[in-house]
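A.B. asks: let's see this in three dimensions:
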Amino acid sequence: MDGLKKVVEDYKELVRNVTGREFPQWPREQLDMAIRAVFDSWNTERARIYRRRERIPHDLGTAVNVCTMVFGNMGEDSGTGVAFTRDPATGHTGHYGDYLVNAQGEDVVAGIRNTMSLDDMASVHPKPFKQLEQNLRLLETHYRDLCDVEFTVERGKLWMLQTRVGKRTAPAAFRIASELVDEQLITMDEALSRVTGEQLVQLMFPQLDPDAERTLLTKGMAASPGAAVGKVVFDSPTAVEWAQRGEKVLLVRRETNPDDLSGMIASEGVLTARGGKTSHAAVVARGMGRTCVCGAEELAIDAKAKTVTVGEHTINEGDMLSIDGATGEVFLGELSVVSSPVMTYLDDGLEAGIKGQDDETVLLVKAVDRLLEHADDVRRLGVRTNADTAEDSKHARELGAEGIGLCRTEHMFLGDRRELIERVILAADDDEKQAALDALLPLQRDDFVEMLEAMDGLPVTVRLLDPPLHEFLPDLNELSVKIAVAEATGEEVSEHDRTLLAAVQRQHESNPMLGLRGVRLGLTVKGLFALQVRALAEAMAIRKAAGGDPRPEVMVPLVGSINELDLIRDEAQQIIAEVGQDKGFDLSMPIGTMIELPRAALTSERIAGSADFFSFGTNDLTQTTWGFSRDDVESSFFTHYMDKGVFTVSPFETLDQTGVGALVKLGVEGGRRGNPKIHLGICGEHGGDPASIHFFHHAGLDYVSCSPFRIPVARLEAGRAAVESEDGTA
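C.D. replies: Sure thing, here's the model as predicted:
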């Protein structure tokens, strides 16, 4: 008791020194100040960082619950703990948690003392433990989900303080959802709503190579799974600074606290010397999908000297460590990583994913397979891929792509082929230009043949050349300097360089992203779009002759007027008919356009009269709606906009539903009025974003298209959108 009194006096002195006033003695004043402190915490820096990460509006607000206290620090017959109704790290069934004898709740969650398990609690406080076990089962059955419970034992009596749906790792989310179905607590639709695409992404990340040579440094608690490899840092500001310059870092701390949130976000993983699986580091890392190892007691951390010592090994700041959040192991140096079992399953099938794996991993992979298959069964949205090569096309198909929603043909003109585009631009007359186009034809045709073969029987949407021609030419400044230096030093300047400079100057635009590109390029540079359509038609004929089922589609970019589309469509149909007659096939392919300008969305009803399909190019639609260039604004003022709450998330990551989304809805409604049979999709990067996919489902699109890696995410989220839709349609 004397020790407790001394602690109270020390705290009072601390308050007096920091605040300049005595600690308040009136209970109501203490309560009011405590409530105000909670409200004021809403706008702290770490709170704003957390909300930005979790995409929580800054104006949502918070609340305060007031309740009486019980005390777990009343002696050896008292204690406090945190329990989960099943393992939040793996999803393993059975109670799980931390307990401390003669302690208050903060002692458990702060991670400043190493805890005992609930099984140990059974031996020291058997009666309260038995009651706790019964309550945990009752809570999970009632809420039909993993529950996070805080409790206190005061002089032998159990008090249940609060419960909430528990945070869990991605593996636990899938496994728990699947097993709750088997326990007949939830339906498959409910199980699908309990997992997210972002959690699936975490399961697709690589893991430490089990066959790599390694030196085990120490072992802690497996708090949040995954592999994390990075340079050791000992404080959050350093973690943020190094991460911003492109370094992969590992945050190493005795224990973390709320002020470390920014450093945890910046790091690949978190390693602590103290704390259990319900400590701050573990809970926060699980919530954000960071790899975490806690309670590695052998770590002797000297934050001031920026070293950590284990036995004979001393690690300095900047040295590499590797941690395994699934086993709790910490290894010296930089270990190689391999595909995760879930990624192996997605690439090669269920049997490959579970082959040679332990029971826990087998259950996880089977749970992912079960929920993905259900998502495929219920989703209305199709899922295509953005791919420009046969290799990407094949990989995307393995991952479940139902076609190609965007083939960027400009990517086929890079490398050695850039010289041929230069010849088109530098051509002195039509004959020279046609010769350059003729040289490109077989190269592009062969590319299309390979892609149509990889996607045989599925649609392949080919976007005609979109970027301005100057992107295929040398940089104006660099070329000008090169020639100026040569002239100043008396070196001979080649006629080619002079001609090239004149062409670059002729093609130069102050704002090329709003200049001569897309359909304007096709209408201005004679023969360019014709070359691409002819190559595609010939590739289609070649695949038909080989017994294939090619389904190409022509997409005209950056259309703002129906007249632009009509001109390109008429030319394309004529070329397709000519190739078909020449090759002896009845060739036909849908011809549509990208909706990526506000005017196109506003006049979609008219444009749909000449289009077989629309594909919303939400990257450019976002740029033209907001009036800013992505490359410029993201590196200049986006950070300020995020800090000031103008954006909670970048509109290039998640669709701006209020502004850009309104144009998408107008485009959908107008498109269907103008052409009831029109097919509607989206091929911007938002096609792989979970929140955006839900919007596209409700907006009435027919499919989304995204990068190959995001296809499983899109499949899952399209299924979730169907089961969570207000009208219940799938």
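A.B. asks: when you work out contacts or count neighbours from here on, use the C-alpha atoms and nothing else.
C.D. replies: Noted.
A.B. asks: which SS state does residue 149 fall under?
C.D. replies: strand (DSSP: H, G, I helix; E, B strand; the rest coil).
A.B. asks: one more sequence to fold, the one below, so I can look at both together:
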Amino acid sequence: VFGNTGNDSGSGVSFTRDPATGEKILYGEFLLNAQGEDVVAGVRTPEPVLRLQVEMPEVYRQLQDVRHTLESHFHDMQDFEFTVEQGRLFMLQTRNGKRTGFAAVRIAVEMVKEKLISADDAIRRIPADSLSQLLAPVFDASARKTTQVIARGLPAGPGAASGKIYFSANEAEAAAQRGEKVLLVRVETSPEDIRGMLAAEGILTARGGVSSHAALVARQMGKVCVCGASELQIDYSTNTLHVRGQNFRKGDFLSIDGTTGEIFPGEVKTSPSDVVRVLIDKDLTPAESPIYRVFAQLMQWADQRRTMDVRANADQPDQVGHAVAFGAQGVGLCRTEHMFFEGDRIDHVREMILAENADERGKALAKLLPAQRSDFAGIFKALKGLPATIRFLDPPLHEFIPHDEASQRDLAEKLGISVDRVARRVKELHEFNPMLGHRGCRLGIVYPEISEMQARAVFEAAAEVQAAGIKVRPEIMIPLVGFPKELELQIEVVHQVAARVQKERNVKLSYLVGTMIEIPRACVVADEIAKSAQFFSFGTNDLTQTTLGMSRDDAGSFLPRYQEEEIVRQNPFAVLDQGGVGKLMETAVKLGRATRKDIKLGICGEHGGEPDSVKFCHQLGLAYVSCSPFRLPIARLAAAQAALKN
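C.D. replies: The predicted model follows:
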């Protein structure tokens, strides 16, 4: 057939629904007096297919009939090509149409209502990861067209963000307090940057992978993040960023797309997510948002079908509130060290680290106790009876103290000690491989007073909230256990403190004590560890590092080539390595249940929000997965898909 035989002929490409929004309209483009290749070649600008109502009204009516016929037959949105020859319509080909995440949800939900598909079909066909598009802010389409990409990194926290560049967490926080929109730009982030990250619209780093500190914390906070943008040359001494011949100074605007990893110069206008506005910001009602209503319907169907619980990784009461709004059934990981950077708490932490004996450490920890107790109470109240897995201190102590001379002088002056003492302690804490050094349960064994303080904070908070009539379900998690005796020693501390608090407060508290399974030895001796542990939670971030012998922060230099050579098919820090790490998990599950049949099993690494990994956890028979609050809808849908597959 020929569409180039005159103005009563033409060719076009169309969708049976809008692939961007999911709206039930004929959507596409056509050219009069043209062949199909002319439509896509870009030589002439096509017209919207709706113009056919004017140019060829009978053809347009036939296309509407065809649209209905195609969807009735294929039960999905179709992308089809057509040609009109001298007023006669010819259909050339059709296929299932590609669509955005929002369109996928809207089309599926509306097709259920139209009785074209079942709710089960709707759950199966929506890529779980695509739900991130419904939660993330996006760049305004017209504004995006007027700017150019200047660099690319790894998409680590979905959404769009524009802000003024600040290179330090303190300056970012101060600027945000002045009302500025801030973009925190770092070579890489550390726990000291938490407050700046919290204040920022988005986070951009030159180093680090999708499981780096920046990426993990950004996803937990729901922040836009691009990491590992290796082209960026950041100079802290001059507060400048150089990339592809362009220089940016502190205070200049930069924009990042955490969904694609793209970086743009200047300020690019963004639009917020309706789902976040309804659930978190609460400045929009469900009745005012069709987007939210289709999202809520899909989540209802998913929750009715999944058999695994979905928890959240959250460290503060406000994060827990967000998590519950997104459907969390508890907290699967509360990283207590993230609480240390609020207000002046870091000074007490540093005082504890610099202490020269147990008495001095005890005095510093006593100053931290009220703050930790208050945070735990806030978390328990926000959970309203849902369980909370609280991990005791995990990072090595050197992460909490300053390493530059000026900051060490400030700290010495604040604590009333000599600079030499600070510098000496910093030197003493230096480790060649801190990830495998003095951290996790090893801290609690050498300094049991740290575990005692954290246990007291948990139990006093639990007693306080329980006295207010709110059910409390704390689950204390001891990190980095590889030897059964390590866990036994820490459990003894926890039980002793629990007994004292219950006696002091004249209260009975119900709690569990378990461990994070994050090193290979723990997996192969899980039957011995389960004699003491009431639950296992797989910390797959570190379990992946220790099993593969790869640093998540440094693997970006060779993983792309590994994927090209098919050594690994996917980034193992983003998608669980089922053939290696997964087999260790299977071993731990089998051994753990052999010793303790009712042991509670979960996962709290970021893999808990990745669809394929969630489905693997379902196959293992885990009780729950836990992930960042803003990935909860993805985990809920993936868990439902896993249940339907089985």
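A.B. asks: which element is the residue nearest to the spatial centre of structure 2 on?
C.D. replies: Relative to the mean C-alpha position of structure 2, the nearest C-alpha, by Cα atoms, centre = their mean, is the one of residue 219, at 3.2 Å. Per DSSP states H and E, residue 219 of structure 2 falls inside helix 213-221.
A.B. asks: residue 480 of structure 1 now?
C.D. replies: Using DSSP H and E, residue 480 of structure 1 falls in helix 476-488.
A.B. asks: tell me which residues in that helix are buried?
C.D. replies: 476, 479-480, 483 (16 or more other Cα atoms under 10 Å).
A.B. asks: what are the ranges of the strands in the stretch 601-730 of structure 1?
C.D. replies: Remark: strands assigned in the stretch 601-730 of structure 1 by DSSP state E, counting those that start in this stretch are 613-616, 679-682, 703-706.
A.B. asks: residue 79 of structure 1 against residue 99, yeah?
C.D. replies: Yes. Residue 79 of structure 1 is in contact with residue 99 according to Cα atoms under 8 Å; the separation is 7.1 Å.
A.B. asks: adding distance to residue 503 of structure 1, write the buried residues of helix 476-488 of structure 1 out as CSV.
C.D. replies: Putting the buried residues of helix 476-488 of structure 1 into CSV (distance: Cα to Cα, whole Å) gives the following:
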residue, distance to residue 503 of structure 1
476, 10
479, 11
480, 12
483, 14
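A.B. asks: for residue 404 of structure 1, state which of these is nearest.
C.D. replies: Distance to residue 404 of structure 1, by Cα to Cα, is smallest for residue 476 among those, at 34.9 Å.
A.B. asks: just to check, that closest one is in contact with residue 504?
C.D. replies: Yes. The criterion here is Cα under 8 Å, and residue 476 of structure 1 meets it with residue 504 at 6.2 Å.
A.B. asks: for residue 150 of structure 2, grab the count of nearby residues.
C.D. replies: The tally of other residues near residue 150 of structure 2 (other Cα atoms under 10 Å) stands at 15.
A.B. asks: re earlier: highest mean neighbour count out of the strands of the stretch 601-730 of structure 1?
C.D. replies: strand 703-706 (a mean of 28; mean count of other Cα atoms under 10 Å).
A.B. asks: which strands and helices sit next to that one?
C.D. replies: strand 382-386, strand 404-408, strand 679-682 (3 or more Cα pairs under 8 Å, 6 or more residues apart in numbering; DSSP states H and E).
A.B. asks: let's see that with 6 Å instead.
C.D. replies: strand 382-386, strand 679-682 (3 or more Cα pairs under 6 Å, 6 or more residues apart in numbering; DSSP states H and E).
A.B. asks: mean deviation, the last one versus structure 2?
C.D. replies: I take that to be strand 679-682 of structure 1. Superposed on structure 2, strand 679-682 of structure 1 shows a mean distance of 1.1 Å to its aligned residues (mean Cα distance after the TM-score superposition for structure 1).
A.B. asks: corresponding residues in structure 2 for that strand?
C.D. replies: Alignment of strand 679-682 of structure 1 against structure 2: residues 600-603, by TM-score structural alignment.
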